[in-house]
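Visitor: okay, sequence plus prediction incoming.
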Amino acid sequence: MKSIINEFLDLVKQRNVNEPEFLQAVEEVAETVLPYIVKHDIYYGKNILLRMVEPERVVTFRVCWVDDNGEIQVNRGYRIQMNSAIGPYKGGLRFHPTVNMSILKFLAFEQVFKNSLTTLPMGGGKGGSDFDPKGKSDNEIMRFCHAFMSELFRHIGHNTDVPAGDIGVGAREIGYLFGMYKKISNGFTGVLTGKGLSWGGSKIRPEATGYGTVYFAENMLNTKNDSIKGKNVVISGSGNVAQYAAEKVIQMGGKVLTLSDSSGYIYDSDGINTEKLKFVMHLKNEKRGRIKEYLNEYPNAQYTEGETPWKVPCDVALPCATQNELKLNDAKSLLSNGCICVSEGANMPSTNGAINTFHKAKILFAPGKASNAGGVATSGLEMTQNSLRFNWTREEVDKKLKEIMGNIHDSCIEYGQEEDGYINYVKGANIAGFVKVADAMLAQGIV
């Protein structure tokens, strides 16, 4: 079996040199899915996984825009349309200086499995630009978004490809992007998700990824007759996902100890309660400040420069910042400090070494493609509401989100439970996501 996996990975490496993030994502999937393929004749010999790692379409384009000084700036725009076997491409747009082909291909590949797990009819895609919104005026961001959409519009549509937000793309950016799409296409369609509530958005869409991550952690803990209540929880990040993960932990009776950004992390031994979290939301969302400013308001907290929070003793860890933020030594620190559950809120925040360490220790570990699928699930619900010209209440959407996360958890158990009773959620998520997409690809022939 090892030789089959290595042969497959060698071929993928030859075709995708200098794309480490993408190769990491493929390796993690191949190690669990290829053994399953070999044991099932319906998939074996069809090169299904090889077809899945090759994007159906890759779009790259130039984005020219004018800054506030009248200077012409040039950025790169991308859209990776990975797989449409079960529905239109669906996945976020990321505006960040680190954006490149490798990162977007890894995100698009993960999105295929994540969207499949939701059971909603959505394929996988991802896109974005190396544009950095930080430090830019609203007018500069508007001009960039309009320029970006003036090219992207020809490649998307409500039955073709439905982008959403991601890092650097929030409600403001979605509004500017949608405005230009509507003008060019002369139509008001649900072509983007994450829209404002007054013009087609869904309730709790901003909260969904963070909420879903905590719901998944709760489902995992329930298998041990345990819960979030009374647990010490360490969270990385302080953006949208981290904020709402913290909010849900507090609502469910857990104690949030940390938040972080790219500069460092804060540790509040008294716990980050609802009042303190409101301050963080104002600080990050409106003032666009740094997390260390938390100490100006709450001086009893501690700030650690240039580090991630994984050395802080906890029961539950929620990595909600970015890819590969939780490394092998971080995993060892968490285990030695009593962590029993890790639920990923970001996309691929744990390295393969860290994941293997969690599995060896047999703690509860949820990969992002399962535990952070709440965001895209609610995006799918937004698409449904747009098609119906109808809005569900906050309670209705939250109930559907909770049900979807529960169903994803059940799928992971179905395909991931091992002989000794341990639930390998990575294996379960990969195989469950693969089966639905593979069956659709087989039914549609070689296209």
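Guide: That came through, no problem.
Visitor: going forward, measure contacts between C-alpha atoms and count neighbours the same way
Guide: Noted.
Visitor: tell me what the lengthiest helix in the chain is packed against?
Guide: Counting residues, the longest helix found in the chain (DSSP state H) is helix 394-416. Counting contacts by 3 or more C-alpha pairs under 8 Å, 6 or more residues apart in numbering; DSSP states H and E, helix 394-416 packs against helix 205-222, helix 368-371, helix 374-388, helix 425-444.
Visitor: got those helices as JSON lines, with mean neighbour count and distance to S336 columns?
Guide: Shown next, in JSON lines, are these (neighbours: other C-alpha atoms under 10 Å; distance: least, C-alpha to C-alpha, whole Å):
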{"stretch": "helix 205-222", "mean neighbour count": "25", "distance to S336": "19"}
{"stretch": "helix 368-371", "mean neighbour count": "29", "distance to S336": "23"}
{"stretch": "helix 374-388", "mean neighbour count": "23", "distance to S336": "30"}
{"stretch": "helix 425-444", "mean neighbour count": "21", "distance to S336": "22"}
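Visitor: and the comparison structure, right after this:
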Amino acid sequence: MSFSVSAGSEAGAYLQSVYESVVRRNPQEPEFHQAVQEFLESMEPVLVRHPEYRKHAILERLVEPDRLVSFRVPWVDDQGRVQVNRGFRVQFNSTLGPYKGGIRFHPTVNAGIIKFLGFEQTFKNALTGQPIGGGKGGSDFDPKGKSDLEIMRFTQSFMTELQKYLGPDVDVPAGDIGVGAREIGYMFGQYKRIRGGNEPGVLTGKGVQYGGSLGRTEATGYGCIYFVQELLASRGLELDGRRTVVSGSGNVSIYAMQKAQELGALVVACSDSAGYIVDPRGIDLELVKRIKLSEGGRISEYVRERPHASYHAGSGGIWSVPCEIALPCATQNELDAAAARQLASAGVIAVAEGANMPCTLEAVHLLLAAGVLFGPAKAANAGGVAVSALEMAQNSMRLSWSFEEVDRRLHAIIRDIYRNSVDAAEAYGFQGNLVAGANIAGFRKVADAMILQGVV
């Protein structure tokens, strides 16, 4: 696979060799390959201007995680049968601080997924300006359809092994897909049971009753909308009145919809893994919350109480709904080239990635070529980890900030991420391309620190 670099350039050939090495050494990990390629495509002008990065083999070191741990997770279901899942933790890079990144419980989880997420997390965390490195973890355990007791038994078994690698100044996990406050609570209880004492800073996303931060639940969705505000403001536009489509109906999607509606947007569609709903009057968010968060139901149930709305099987079709703002907030590679063409031809103004790498590389290239304002996940999705770092700070100081204080800090962090990404894009010849801007801004923070710390 070739890169978008100058033909025959020395830097381009070097980047190609780095990518080919990643593919050779990490076979059958397409998501990791994709994340690395997207990043390396931004690096040519950086290497030309800063030959010291090549001299110190920064790229070769960055694409190799510090360590990847894989372990067995045995647990007992409600029928008394022993089940076995596989757990992972990648500690990708701790140059800027302790490893930080969520834990994902989903049947698709494997080593390649965890590595792509940890690689992205390294630069996303750097962009926040907080002292945190990059990591990620998870298991192929599927929490859907499991009882609370089964989830507790599984998470306790998972933490029994994972705790060996954690600590407030070593590695601090959080939640992700399939891991919310309930799962974090079970893991925190098991950590304390094994290690003794009380180290609230070892996990984030905790309940506010025992060290969690106000605003953490809303942070990723809110942060995505704050980034969209910055994108629109660059063209003198506002979110008010904009027809908006948000994929997914989990935590990120729900709070992106909530903040968008607060700012006057008309959110007309959302989805789950089975299909999507379209409500031309605007999504009834309280109904979605009840169906998805309280009852654990399917989004198709929405139309029973809102008969003027329509349900469509197949979640990918959501991008055929005409909109001005599109927010892919479900999962990786959900928005492909065909969907990007549909959105661009229908007049979409801005696309911001609320999930991790939800757009394929070809889709990203098409949207940028069409002049669509594009917020990459490293920047638009950084709100969650930003507030996780704020939770760590509160735990260290034994303080608890108000929701308003956390939200104010979150908004300021997202604004800084946007400005730093714009500045980096302009400085290295990628004006208007915030994919490159975010890659470069995050990379330079990590790379410069790596050089100062020597070969480790």
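Guide: Sure thing, it's come through. Remember, predicted model here, so these are calculated numbers, not experimental data.
Visitor: which residue numbers in structure 2 does the longest helix of structure 1 align to?
Guide: The alignment of helix 394-416 of structure 1 onto structure 2 (TM-score structural alignment) spans residues 403-425.
Visitor: list the buried residues for the matching stretch?
Guide: 406-407, 410-411, 413-425 (16 or more other C-alpha atoms under 10 Å).
Visitor: give me the residues contacting that stretch.
Guide: Contacting residues not belonging to stretch 403-425 of structure 2 are listed as 127-129, 214-215, 219, 223, 226-227, 230, 379-380, 382-383, 386-387, 390, 431-434, 436-441 [C-alpha atoms under 8 Å, 6 or more residues apart in numbering].
Visitor: average gap between it and structure 1?
Guide: Mean deviation of stretch 403-425 of structure 2 relative to structure 1 after superposition (mean C-alpha distance after the TM-score superposition for structure 1): 0.4 Å.
Visitor: in what helix or strand does the equivalent of R62 of structure 1 over in structure 2 lie?
Guide: Using TM-score structural alignment, the equivalent of R62 of structure 1 in structure 2 is R72. Using DSSP states H and E, R72 of structure 2 sits in strand 67-76.
Visitor: beyond that strand, next helix or strand please.
Guide: Following strand 67-76 of structure 2 in sequence, per DSSP H and E, is strand 82-93.
Visitor: buried stuff in that following strand?
Guide: Buried positions in strand 82-93 of structure 2, judged by neighbour count with 16+ other C-alpha under 10 Å: 85-93.
Visitor: M392 of structure 2 against G205, yeah?
Guide: No. M392 of structure 2 is beyond contact range of G205, at 9.9 Å (criterion: C-alpha atoms under 8 Å).
Visitor: residue in structure 1 matching I114 of structure 2?
Guide: Checking with TM-score structural alignment, I114 of structure 2 has L104 as its match.
Visitor: how near is that match to G91 of structure 1?
Guide: 10 Å (C-alpha to C-alpha, to the nearest Å).
Visitor: identify the contacts common to these two.
Guide: Shared contacts of L104 of structure 1 and G91, defined by C-alpha under 8 Å, 6+ apart, are found at 126-127.
Visitor: of these two, which one has the most company?
Guide: Shown here are L104 of structure 1 and G91; by other C-alpha atoms under 10 Å, G91 has more neighbours (34 against 25).
Visitor: aligned partner of the more buried one in structure 2?
Guide: In structure 2, the residue paired with G91 of structure 1 according to TM-score structural alignment is G101.
Visitor: so its match is in which element?
Guide: Judged by DSSP H and E, G101 of structure 2 forms part of strand 99-105.
Visitor: can you name the element that comes right after that strand?
Guide: helix 111-127.
Visitor: equivalent range in structure 1 for stretch 150-158 of structure 2?
Guide: So stretch 150-158 of structure 2 sits over residues 140-148 in structure 1, by TM-score structural alignment.
Visitor: so how far is the matching stretch from its chain's centroid?
Guide: 24 Å (C-alpha atoms, centre = their mean, to the nearest Å).
Visitor: and stretch 242-253 of structure 2, by the same measure?
Guide: On C-alpha atoms, centre = their mean, the centre of stretch 242-253 of structure 2 falls 15 Å from that of its chain.
Visitor: distance-wise, check the most centrally placed residue in structure 2 relative to Q163 of structure 2.
Guide: By C-alpha atoms, centre = their mean, structure 2 has its centre lying nearest to N356, at 3.8 Å. Shown here: N356 of structure 2 relative to Q163 of structure 2, a distance of 25 Å by C-alpha to C-alpha.
Visitor: how about I194 of structure 2?
Guide: I194 of structure 2 is 8 Å from Q163 of structure 2, where distance means C-alpha to C-alpha.
Visitor: higher neighbour count, the two?
Guide: Each of I194 of structure 2 and Q163 has its neighbours counted (other C-alpha under 10 Å); Q163 has more, 18 against 12.
Visitor: A strand includes that one, no?
Guide: No. Q163 of structure 2 is assigned helix when assessed by DSSP: H, G, I helix; E, B strand; the rest coil, not a strand.
Visitor: now G102 of structure 2. Nearest residue, chain neighbours left out?
Guide: Distances taken as C-alpha to C-alpha, 6 or more residues apart in numbering place A174 nearest to G102 of structure 2, at 4.2 Å, with adjacent residues excluded.
Visitor: could you name the helices and strands sitting against the strand holding G101 of structure 2?
Guide: Looks like strand 99-105 of structure 2 contacts strand 82-93, helix 111-127, strand 133-139, strand 171-175 (3+ C-alpha pairs under 8 Å, 6+ apart).
Visitor: Provide the aligned range in structure 1 for the last one.
Guide: Alignment note (TM-score structural alignment): strand 171-175 of structure 2 is matched to residues 161-165 of structure 1.
Visitor: likewise for the third one?
Guide: Following TM-score structural alignment, the aligned partner range for strand 133-139 of structure 2 in structure 1 is 123-129.
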